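Enquirer: sharing a model that was predicted from the sequence below.
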Amino acid sequence: MSNRYAIILAAGKGTRMKSKLYKVLHQVCGKPMIRHVVDEAGRADFSKIYVIVGHGANDVKAAVGKDAECLLQKEQLGTGHAVLQAADQLADLDGTTVVLYGDTPLITHQTIEKLIHIQEEQHAAAAVLTATIEDPTGYGRVIRDASGNVAKIVEDKDANSDEKRVKEINTGIYCFNNRKLFTLLRQVTNNNAQGEYYLPDVIGLLVQGSEKVIAYETESFEETLGVNDRIQLAAAGKYMQERINQTMMKNGVTLVDPASTYLSAECTIGNDTVIYPGTIISGQSRIGSGCTVGPHSQIKNCVIGDETQIEQSVLEDSWIGNHVQIGPFAHIRPLSKIHDQAKVGNFVEVKNTEIGERSKASHLTYLGDATLGKDVNMGCGTITVNYDGKNKFATKIGDGAFIGCNANLVAPVTIGEGAFVAAGSTITQSVNNNALAIARSRQTNKENYALKLNYRANH
């Protein structure tokens, strides 16, 4: 691995977000912004990644995990001061340092790598990532010299009329010769209206010292968008979703309406799977090939096999096999496991339950804390009575058992292999293999009794 380093600035609170959550922890397509940046940096060729933390330091560190080293900026005194927090680790090293931001979740490792490549190839002291936009109002302009190198970066409020017409803007992302960066950072002053130490001042010092500063213009301006408020957060989410959806479609997934399909940045979907509108697939869900999902389904942190059909249902933290049918209007709650060719039909709720191969719960059923063997039939309206108000209890149903409609299985209870439970039964004792269990009051008909009730008089 080369002597390349990344510094990600993530110390700001983000007051414009108007949130108790620190800015870089706000999610874009199901993942905190800081994680997007750390993950993309991790895909580039860096020897070490540092994250500068400040507000909410412990929470940000938790999100970063072991993928980068966090350095604390006790006082937020500007971007230059933030980068200086890595001086003890980097100032005496040869190599290249890229400065990124924890609130630019759309940056890609390809763009980072291109910026590094052009800076190293041209032996420049620094490279500035730029973009050209039609309306550059509010952005710092990149002014080039006759050779095409960077002559200066001028802020919008300080630009003259000619400079204001320049449409190439500074994105704030830089690649530096590491030693020169830290040498000049110590010369940056805070003689400005904000009393802060600004990283772009290093570019000015390099130019003054006749050092070569170049610009690399990205074709994807949206990659460089920073998020400062909820409006920009939504815009970043839209760009990210388009990117995710396009990647999925290029890999062989059919999205019937990409604009109304929401996929997390960490989910995977196999080829020839069809996703219908209104579907949300979140977390680290993994969906196999040839599946049909939706419309209007929600899947969170599930593993789903091949050729499975899910229609208008909600699935959470569960494992689903191949050729399974789920829905419409089913709810698969956490810790459930549904094996191949099983069916969970309309208005069926499953919680912490294992359903064996080819078993069916076709409609209006609750299965909680249960284990079903193979080829089990659960009749309409069947309930595993798993909770006594204090503790949860398990129900076990053997292979080939048939549970009639409207049965209550009062746990803890075991239904043996091949056993039958008559419709309307409330089972409180275990049933042996191949036995028939009937647990209901004997019917009594009282002739003409309805006449005595006189119900019809009011109709």
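Expert: That came through, no problem. Numbering: from 1, shown residues only.
Enquirer: for the rest of this, base every contact and every neighbour count on C-alpha atoms.
Expert: Noted.
Enquirer: can you give me the distance of residue 48 to residue 332?
Expert: Counting by C-alpha to C-alpha, to the nearest Å, the gap from residue 48 to residue 332 is 42 Å.
Enquirer: and residue 22, how many neighbours does it have?
Expert: Counted by other C-alpha atoms under 10 Å, the residues lying close to residue 22 total 21.
Enquirer: for residue 121, same thing?
Expert: The number of residues packed near residue 121 is 8, by other C-alpha under 10 Å.
Enquirer: okay, residue 48 and residue 332: which has more neighbours?
Expert: Neighbours per residue (other C-alpha under 10 Å) separate residue 48 from residue 332, with residue 332 holding more: 29 against 20.
Enquirer: you'd agree that one is up against residue 319?
Expert: No: Residue 332 is not in contact with residue 319 according to C-alpha atoms under 8 Å; the separation is 9.6 Å.
Enquirer: any shared contact partners between these two?
Expert: Contact criterion C-alpha atoms under 8 Å, 6 or more residues apart in numbering; residues shared by residue 332 and residue 319: none found.
Enquirer: could you pull out the helices for the stretch 51-200 of the chain?
Expert: Counting by DSSP state H, counting those that start in this stretch, the stretch 51-200 of the chain has helices at residues 57-64, 79-84, 87-90, 109-121, 161-164, 178-185, 200-208.
Enquirer: closest one to residue 392 among the ones you listed?
Expert: helix 57-64 (33.3 Å; C-alpha to C-alpha).
Enquirer: if we can go back for a sec, which of the helices of the stretch 51-200 of the chain sits closest to residue 345?
Expert: Closest to residue 345 of these is helix 57-64 (C-alpha to C-alpha; 38.1 Å).
Enquirer: also this one, for the comparison:
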Amino acid sequence: MKSTTPKLLHSLAGVPILGHVLATARALGADHVVTVVRHERDRIAEVVSRELPESIVVDQDDVPGTGRAVEQAVEALPAGFDGDVLVVNGDVPLLDSDTLAQLLARHRSGAAVATILSALLDDATGYGRVVRSEEGTLDRIVEQKDAGPDELAVTEINAGVYVFSISPLREQLVRLTTENAQGEKYITDVIGLLREVGHEVAAVPVSQSWVVEGVNDRAQLSRQAARLNALIIQKWQLAGVTVQDPSTTWIDLTVTLAQDVTIKPGTQLLGATVVETGATVGPDTTLVDCEIGQEAEVRRTDGTLAVIGAGATVGPFAYLRPGTYLGAAGKIGAFVETKNAQIGPRSKVPHLSYVGDATVGEGANIGAGTIFANYDGVHKHSTVVGDEVRTGSHNVFVAPVRIGDGAYTGAGTVVRKDVPAGALAINVAPQRNLEGWTVANRPGSAAASAAEGAASDEE
């Protein structure tokens, strides 16, 4: 991945790659889940404990290879365990529980002591090949670096997913060696060893190869992300959500949408975002961990950890920072930024304003170009605006300050002290008009010419 972040911790639809695999393990209802770790052990183990606390974490020793990983995992199982062992890789995020359940059923219904998933690829370069006998049964698996010309021509590949009956597996794991091109213990060698002692093994191809595709670089990550996103969108569409342009819409697995929600083009719904019935989000909107109420509308907005009440409107070009709360039927309009702001029901901040560290009551209207000056260079302070307040355009509220219920403020007012309920706050500064200033100070300019022409017209 060429990254300081371990491969398995890169995000896919809001969940680490490994988290998808652990979720599948949980869905299968396994009696025991064993996660074998080595590279970036502590960071991986932390995610395992968060995503699947019941998983047993096993540290792989210095003996390399998948065979050694499985060997140590089996050693971690209770001594009396006699069920089937399902082996999956942590970097195959789209392998779903239905596919694995079918594999388990196929294994249990047949005579094979080992059953693997395989896939047919147009280009099998880099993968272990599934070599079948003349009768079409699984004979062995050959890794790319150990394959001869005939084996390299095979297009059926090993998907790296196995089901073993526990006793035969235990018997053959002890026979694994590192005598191969990579000097590793291969789990794939167990298949050949089982065949040597007369056991039956089987390979079951998946219908869609991308289900078992691993993630080894960022190009593969983006392909799998697009596939998963398409599945997520389809799920919501079938549940009654309108997604106008699936190709430009991204929805995390952790998002919750109600029926009759409309998602317009260019929208990203991320994290724990919840959108209630009848709300419209987009176009060109990104919401992270937000709550959008019924029938609300949010367009061309960037929001994080914000709550929008029922019937409220936001945007276009609004920036909702953490701690924003907009009450029912309220409005945050064009080019408004909010942070740690509680804006009450029916209150409006229509345009070109910053509202930070503030509480605004019900039914208030904040005039255009208003700034809540909440920072004195050292500390943050709060502003409280009461119910049914009307503030003029281009106001500055220098916190801490309180504006009482029903108060008004004049245009251009800088409010530095509390305004009583029902009062009008203005900054009294008489306007002076200096007659003839333009002609005297800007002679020859277009403005001076216009002023001289107006004077002549008046005469």
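Expert: That came through, no problem. Just so you know, these numbers come straight off a predicted model, no measurement behind them.
Enquirer: ok, which of the helices of the stretch 51-200 of the first structure comes nearest residue 248 of the first structure?
Expert: helix 109-121 (18.4 Å).
Enquirer: and for residue 76 of the first structure, the neighbour number?
Expert: Neighbours around residue 76 of the first structure, by other C-alpha under 10 Å: 17.
Enquirer: tell me which helix or strand comes right after the biggest helix by length in the first structure.
Expert: Looking across the first structure with DSSP state H, the single longest helix is helix 230-250. Remark: after helix 230-250 of the first structure, the chain's next helix or strand is strand 254-255, criterion DSSP states H and E.
Enquirer: how far off centre is that following strand?
Expert: Remark: strand 254-255 of the first structure is offset 19 Å from the chain centroid, using C-alpha atoms, centre = their mean, to the nearest Å.
Enquirer: elements contacting that strand?
Expert: helix 230-250, strand 274-275 (3 or more C-alpha pairs under 8 Å, 6 or more residues apart in numbering; DSSP states H and E).
Enquirer: including mean neighbour count, could those go into a markdown table?
Expert: Listed next are those as a markdown table, based on neighbours: other C-alpha atoms under 10 Å:
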| stretch | mean neighbour count |
| --- | --- |
| helix 230-250 | 17 |
| strand 274-275 | 24 |
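Enquirer: what's the closest of these to residue 435 of the first structure?
Expert: strand 274-275 (43.8 Å).
Enquirer: the closest one against the second structure, how far on average?
Expert: Superposed on the second structure, strand 274-275 of the first structure shows a mean distance of 1.8 Å to its aligned residues (mean C-alpha distance after the TM-score superposition for the first structure).
Enquirer: that strand aligns to what range in the second structure?
Expert: Mapped onto the second structure using TM-score structural alignment, strand 274-275 of the first structure covers residues 262-263.
Enquirer: touching that stretch from outside, list them.
Expert: With C-alpha under 8 Å, 6+ apart as the test, stretch 262-263 of the second structure has contacts from 241-244, 249, 278-283.
Enquirer: tell me how far it lies from the chain's centre.
Expert: 18 Å.
Enquirer: kindly report the same for stretch 84-102 of the second structure.
Expert: 22 Å.
Enquirer: equivalent analysis for stretch 26-39 of the first structure, please.
Expert: Put simply, stretch 26-39 of the first structure sits 7 Å off its chain's centre (C-alpha atoms, centre = their mean).
Enquirer: neighbouring contacts of that stretch?
Expert: 8, 10, 24-25, 49, 60, 63-64, 67-68, 100-108, 233, 236-237, 240-241, 262-265, 282-283.
Enquirer: check which residues of stretch 332-344 of the second structure are buried.
Expert: 332-344 (16 or more other C-alpha atoms under 10 Å).
Enquirer: likewise for stretch 240-256 of the second structure?
Expert: Buried residues in stretch 240-256 of the second structure, defined by neighbour count with 16+ other C-alpha under 10 Å: 241-244, 246, 249-253, 255-256.
Enquirer: between those residues, which is closest to residue 157 of the second structure?
Expert: Checking these against residue 157 of the second structure with C-alpha to C-alpha, the nearest one is residue 253 at 29.6 Å.
Enquirer: if I look at the counterpart of the closest one in the first structure, how far off is residue 250 of the first structure?
Expert: Counting by TM-score structural alignment, residue 253 of the second structure corresponds to residue 265 in the first structure. To residue 250 of the first structure, residue 265 of the first structure is 15 Å away according to C-alpha to C-alpha.
Enquirer: residue contacts, the equivalent of residue 344 of the second structure over in the first structure?
Expert: Matched by TM-score structural alignment, residue 344 of the second structure corresponds to residue 356 in the first structure. Contacts for residue 356 of the first structure (C-alpha under 8 Å, 6+ apart) come out as 338-340, 342, 371-376.
Enquirer: with that, I have no additional questions.
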